[in-house]
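Novice: Structure for this input, please:
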Amino acid sequence: MIRYLQLKAPSREARTTKQNVRAALEIKPSGVVVWVQFDAATLELGPFLVFGGSPGSPLPDLSAFKVARHTKGNAEGIKAERPAIRHVPKSHFTKYESSVQVYEALFGAP
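Specialist: As a prediction, this is how the structure comes out:
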């Protein structure tokens, strides 16, 4: 089974509370976002956060999430919207402690 994946990898110390998710992932037959956190000192991976449906299911509807904006303003200082990018809060991701659990979430039990 093919999963269309968007991968994010901030350190555990990062204060990020949301991730930018491409709306195009929503139209793929099996889209998913995997947020891998790591320890900056030891490079140990985990925990893992996953946003997506079960294997073979599309990404949940993104229309309810806030539209992202450009980080830099134009000549007038206006930060334009990025309609193809949505902010998905950390609370909408499912947390897994091991890569085996992530594998099973993405592809089903072996």
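Novice: okay, CA-based contacts and neighbour counts for the rest of this
Specialist: OK.
Novice: Please enumerate the helices of this protein.
Specialist: 99-107 (DSSP state H).
Novice: Point to the residue nearest the middle of it.
Specialist: With distances taken as C-alpha atoms, centre = their mean, the residue of the chain nearest its centroid is residue 33 (3.6 Å).
Novice: Check the contact between it and residue 48; I expect there is one.
Specialist: No: between residue 33 and residue 48 there is no contact under C-alpha atoms under 8 Å: 10.5 Å.
Novice: So which bits of stretch 68-88 are buried?
Specialist: By 16 or more other C-alpha atoms under 10 Å, the buried positions in stretch 68-88 come out as 68-69, 85-88.
Novice: do the same with stretch 34-43
Specialist: By 16+ other C-alpha under 10 Å, the buried positions in stretch 34-43 come out as 34-38.
Novice: Next: stretch 90-103.
Specialist: Across stretch 90-103, burial judged by 16+ other C-alpha under 10 Å covers 90, 93, 95-96, 102.
Novice: What lies in contact with that stretch?
Specialist: Applying C-alpha atoms under 8 Å, 6 or more residues apart in numbering, the contact partners of stretch 90-103 are 17-19, 46-51, 109.
Novice: Among those residues, which ones are in strands?
Specialist: The strands, defined by DSSP state E, take in 18-19, 46-51 from the contacts of stretch 90-103.
Novice: related to what we said a few turns ago, quick check: the farthest pair among the buried residues of stretch 68-88?
Specialist: Pairwise distances across the buried residues of stretch 68-88 (C-alpha to C-alpha) peak at 13.2 Å, for the pair 69 and 88.
Novice: The structure of the following sequence is requested for comparison with the preceding one:
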Amino acid sequence: MNAPTNIYSHRLEKILEHEFLAGIGKCLWNRGIHDFEVLHSEIDDNGYDLIIEACGKVRHIQLKSKITGGRRAQINVHNKLLDKPSACVIIMEYDPATLAVKSYRFFGSEAGVKIPDIGERVVKHSRANAKGLKAIRPNLRNVPQSWFEEISNSEELCCRLFDI
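Specialist: As a prediction, this is how the structure comes out:
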């Protein structure tokens, strides 16, 4: 039986993050790259969830998830990613029945190049205050999913991340 994702969203995010890291780790390992490092952001106010260093390249990664076939058209991207040298945003599209990641979407540039401009479309809180107003979230921007590159599997994503 599938658990409601809104109640257990943090657990679901961790499951998908582990699947993402396993796929990247396997790709690097199978290519003979055994010296790589994964760092986790303890506090999520700098825009990234993970830092992966491999092949002399450092990637600050903001992970997002989406149910395969879901209709989400915009992705909230943290503007502090613009300050990082090789930041990117990765959407993991997953099957809700199996939690298997079916594909990825990538927004970023080559390793060593700053992330492209994320635009000026500010994000508002999903809940209104007592006056019925939704406050602006000043550090987030709505980025259309159409700006993201489709990537079919973790092997292809790994090559995209580290230019291998």
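Novice: that older thread, now, which of the buried residues of stretch 68-88 of the first structure sits nearest residue 9 of the first structure?
Specialist: Distance to residue 9 of the first structure across these (C-alpha to C-alpha) is lowest for residue 88, with 14.9 Å.
Novice: which residues does the equivalent of the closest one over in the second structure contact?
Specialist: Matched by TM-score structural alignment, residue 88 of the first structure corresponds to residue 143 in the second structure. By C-alpha under 8 Å, 6+ apart, the contact set of residue 143 of the second structure is 74-77, 118-119, 121.
Novice: Select only the buried ones of those residues in ChimeraX?
Specialist: Selecting only the buried entries of those in ChimeraX, with 16+ other C-alpha under 10 Å as the criterion:
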select :75,76,77,118
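Novice: Pipe the contacts of residue 143 of the second structure into a markdown table and attach distance to residue 10 of the second structure per row.
Specialist: Formatted as a markdown table, these follow (distance: C-alpha to C-alpha, whole Å):
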| residue | distance to residue 10 of the second structure |
| --- | --- |
| 74 | 20 |
| 75 | 18 |
| 76 | 17 |
| 77 | 18 |
| 118 | 26 |
| 119 | 28 |
| 121 | 26 |
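Novice: Let me see the residues that make contact with the longest strand anywhere in the second structure.
Specialist: The strand that spans the most residues within the second structure, counting by DSSP E, is strand 57-67. Here strand 57-67 of the second structure makes contact (C-alpha under 8 Å, 6+ apart) with 13, 16-17, 47-53, 72, 77, 81, 84-96, 111-112, 161-162.
Novice: if we go to 6 Å?
Specialist: 48-52, 86-94 (C-alpha atoms under 6 Å, 6 or more residues apart in numbering).
Novice: among these, which two are most distant?
Specialist: Within these, 86 and 94 form the most distant pair, 25.0 Å apart (C-alpha to C-alpha).
Novice: Report the aligned residue range of the first structure for the helix or strand harbouring residue 23 of the second structure.
Specialist: Using DSSP states H and E, residue 23 of the second structure sits in helix 9-30. Using TM-score structural alignment, helix 9-30 of the second structure lines up with nothing in the first structure.
Novice: re the thing from before, just the buried residues of stretch 90-103 of the first structure: which are in strands?
Specialist: Applying DSSP E to the buried residues of stretch 90-103 of the first structure, the entries found in strands are 95-96.
Novice: export the buried residues of stretch 90-103 of the first structure to a markdown table and tack on distance to residue 81 of the first structure?
Specialist: What follows is the buried residues of stretch 90-103 of the first structure, written out as a markdown table (distance: C-alpha to C-alpha, whole Å):
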| residue | distance to residue 81 of the first structure |
| --- | --- |
| 90 | 21 |
| 93 | 24 |
| 95 | 29 |
| 96 | 32 |
| 102 | 32 |
